[in-house]
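**Student:** quick one, fold the following:
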Amino acid sequence: MVWVFAGSLSLPVAAQGVLLYRYVNAEGVKVIHHTIPPEYAQNGYEVLNSQGDVVEVVQPSLTDTELAALQQKRELEAWDKDLLKRYSTVADVKAAKRRRLGEINTNIAILRGNILNLDSQIAREQRRAADSERQGIQVPESILINIKNFRGEKAAAERQIEERRDEYRQAEDKFDKDIDRFTFILERREQARTSY
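**Tutor:** Modelled structure (predicted):
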């Protein structure tokens, strides 16, 4: 009874039609089978019904080169979209570049001013230390701590200036690329417009 029941469950599946796979094997021969080996699945295949009709086509997997090209295409499309959203003309991009580089230069100028101030504070503390030594007394610990702290702050400000200079170079390079790309986009649009 159980076997009959189990057999009757499989009848509707057979009535619907068994799906087959058509793929090309390593010898270049088309094979039709009820399963497809994994090593052939990545090359693409067709799914057939019991009448031999193609019900689905599975495309081959992309190669590493094709995947890299697709990724590059998507990145360019995203870049183009971003540029077109932010700018109307090449002059807009150049103005944004000037503003950004100006901001970085202002930041560098502030840091340089801080360094000059720290140099003055260091010199003042060193004079105080020298005065103590000339009087034959031990330099107060607070003066030594101040000198150490001011030198640490100066070193940190100098590092920040180097970071801002790197940021300047990176921003300049990025905006130059944006200008070149935006110019290309506008030229491509103009060519498309005039070709109609």
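
**Student:** only C-alpha atoms for contact and neighbour calcs from this point on.
**Tutor:** Will do.

**Student:** all strands of the chain, in order?
**Tutor:** Remark: strands assigned in the chain by DSSP state E are 20-24, 30-33, 45-48, 54-58.

**Student:** and residue 145, how close does it get to residue 152?
**Tutor:** 10 Å (Cα to Cα, to the nearest Å).

**Student:** kindly report the same for residue 181.
**Tutor:** To residue 152, residue 181 is 43 Å away according to Cα to Cα.

**Student:** neighbour count: those two, which is higher?
**Tutor:** Neighbours of residue 181 and residue 152, each counted by other Cα atoms under 10 Å, are more numerous for residue 181; the result is 17 against 13.

**Student:** could the strands of the chain go into a markdown table alongside mean neighbour count and distance to residue 79?
**Tutor:** Shown next, in a markdown table, are those (neighbours: other Cα atoms under 10 Å; distance: least, Cα to Cα, whole Å):
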| stretch | mean neighbour count | distance to residue 79 |
| --- | --- | --- |
| strand 20-24 | 20 | 39 |
| strand 30-33 | 14 | 43 |
| strand 45-48 | 20 | 35 |
| strand 54-58 | 13 | 31 |
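
**Student:** Throw those into a markdown table and include distance to residue 98, thanks.
**Tutor:** As requested, these are exported to a markdown table (distance: least, Cα to Cα, whole Å):
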| stretch | distance to residue 98 |
| --- | --- |
| strand 20-24 | 59 |
| strand 30-33 | 62 |
| strand 45-48 | 55 |
| strand 54-58 | 51 |
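
**Student:** surely residue 32 meets residue 22?
**Tutor:** Yes: counting by Cα atoms under 8 Å, residue 22 is a contact partner of residue 32 at 4.4 Å.

**Student:** Proceed likewise with the subsequent sequence, for comparison:
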Amino acid sequence: MKVVLHAKPSGRCRSALPVLSLLLGVGLCAGVAAEELFYKYDNADSITVIDDHIPPEFVHKGYVVLNRAGRVIEVVPRALTEAEMRANGPEIQARLRGEEAERQQRYDQKLLARYSSVADIEDMKRRRSGEIQVRINLQKGNIAGFKAQLEKEQGEAAELEMSGQPVPEKISAHIEELRAAIAEEEARIARLEADKSTIEARYQFDIERFRMIRPDVR
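**Tutor:** Below you'll find the model as predicted:
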């Protein structure tokens, strides 16, 4: 469930972490924490959103990790620009690498606490992906129903036109409503497909990481 809070000026945060650290941040919204934590971030329109995951394209802007009670668990700053990376001296780079290592350690601990094997993660990945596929199939069913109605209405309109009669405004309006409904359902499917791909990528991140830190467990 997504909650949109408010518009926010698009000013840039001063604090930052390396890009690699932010890539790890994508993992923080993976299966290891997806059901317990929420993420507050700004979308492409600078609207603040709270959701149970972060689209990868917004991770670099930074985000806040919240628990179910709304308490702040972690604040992840935006990624450094290339110019900022070049401007940082060795001491700052060393500090950032240390912070990155700490984040990696915390993430690994959560991963191992939540899953006992790769099979567990794969099962969760299939379940979450399957849940979204059910919703996609439902939207496709809606589209099929709307298209059947549209075909019927268009057929009636065509018969009236062929007989030289005007098409009632009610039929014309219904045709436009059905077209709009189909377009809306298709847009929902596109969003669900994108969510499904994101979720699968997040769980795959967990799978690969688990294999790396526990190569002895399948």
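
**Student:** look up the closest residue to the aligned partner of residue 171 of the second structure in the first structure, ignoring the ones flanking it.
**Tutor:** Mapped onto the first structure by TM-score structural alignment, residue 171 of the second structure lines up with residue 143. Spatial nearest neighbour of residue 143 of the first structure, chain neighbours left out: residue 125 (6.0 Å); criterion: Cα to Cα, 6 or more residues apart in numbering.

**Student:** can you give me the neighbour number for whichever residue in the second structure pairs up with that neighbour?
**Tutor:** With TM-score structural alignment as the criterion, residue 125 of the first structure lines up with residue 153 in the second structure. Neighbours of residue 153 of the second structure under the rule other Cα under 10 Å: 17.

**Student:** cool, residue 113 of the second structure as well?
**Tutor:** Residue 113 of the second structure sits with 10 neighbouring residues when counted by other Cα under 10 Å.

**Student:** how much space between the alignment partner in the first structure of residue 102 of the second structure and residue 62 of the first structure?
**Tutor:** Taking TM-score structural alignment for the superposition, residue 102 of the second structure sits opposite residue 74 in the first structure. From residue 74 of the first structure across to residue 62 of the first structure, the span is 15 Å (Cα to Cα).

**Student:** coming back round to it: these two touch, right, the match of residue 171 of the second structure and residue 131?
**Tutor:** No: in terms of Cα under 8 Å, residue 143 of the first structure does not count as a neighbour of residue 131; the distance is 11.3 Å.

**Student:** between these two, which is the more surrounded one?
**Tutor:** Neighbour totals were compared for residue 143 of the first structure and residue 131, and residue 143 leads with 17 against 13 (other Cα under 10 Å).

**Student:** average offset between stretch 130-140 of the second structure and the first structure?
**Tutor:** Average distance, stretch 130-140 of the second structure versus aligned residues of the first structure after superposition (mean Cα distance after the TM-score superposition for the first structure): 1.4 Å.

**Student:** in the first structure, what stretch matches that stretch?
**Tutor:** The aligned range for stretch 130-140 of the second structure is 102-112, by TM-score structural alignment.

**Student:** residues in contact with that stretch: which ones?
**Tutor:** 157-158, 160-161, 164-165, 167-168 (Cα atoms under 8 Å, 6 or more residues apart in numbering).

**Student:** just the buried positions in it, please.
**Tutor:** Buried residues in stretch 102-112 of the first structure, counted by 16 or more other Cα atoms under 10 Å: 104-105, 108, 111-112.

**Student:** so what does residue 165 of the first structure match up with in the second structure?
**Tutor:** Match for residue 165 of the first structure (TM-score structural alignment): residue 193.

**Student:** near its match, how many other residues are there?
**Tutor:** 17.

**Student:** relative to residue 40 of the second structure, how far out is the closest residue to it other than its chain neighbours?
**Tutor:** The shortest distance from residue 193 of the second structure to any non-neighbouring residue, by Cα to Cα, 6+ apart, is to residue 136 (7.6 Å). Note on residue 136 of the second structure: its distance to residue 40 of the second structure, by Cα to Cα, is 26 Å.

**Student:** and residue 159 of the second structure, by the same measure?
**Tutor:** Where residue 40 of the second structure is concerned, residue 159 of the second structure sits at a distance of 54 Å (Cα to Cα).

**Student:** what are the ranges of the helices in the second structure?
**Tutor:** 19-28, 56-59, 82-87, 90-114, 118-162, 169-213 (DSSP state H).

**Student:** distance to residue 67 of the second structure for those helices - can I get that in JSON lines?
**Tutor:** Formatted as JSON lines, the helices of the second structure follow (distance: least, Cα to Cα, whole Å):
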{"stretch": "helix 19-28", "distance to residue 67 of the second structure": "13"}
{"stretch": "helix 56-59", "distance to residue 67 of the second structure": "18"}
{"stretch": "helix 82-87", "distance to residue 67 of the second structure": "31"}
{"stretch": "helix 90-114", "distance to residue 67 of the second structure": "14"}
{"stretch": "helix 118-162", "distance to residue 67 of the second structure": "20"}
{"stretch": "helix 169-213", "distance to residue 67 of the second structure": "19"}
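
**Student:** thanks again, I'm all set now.
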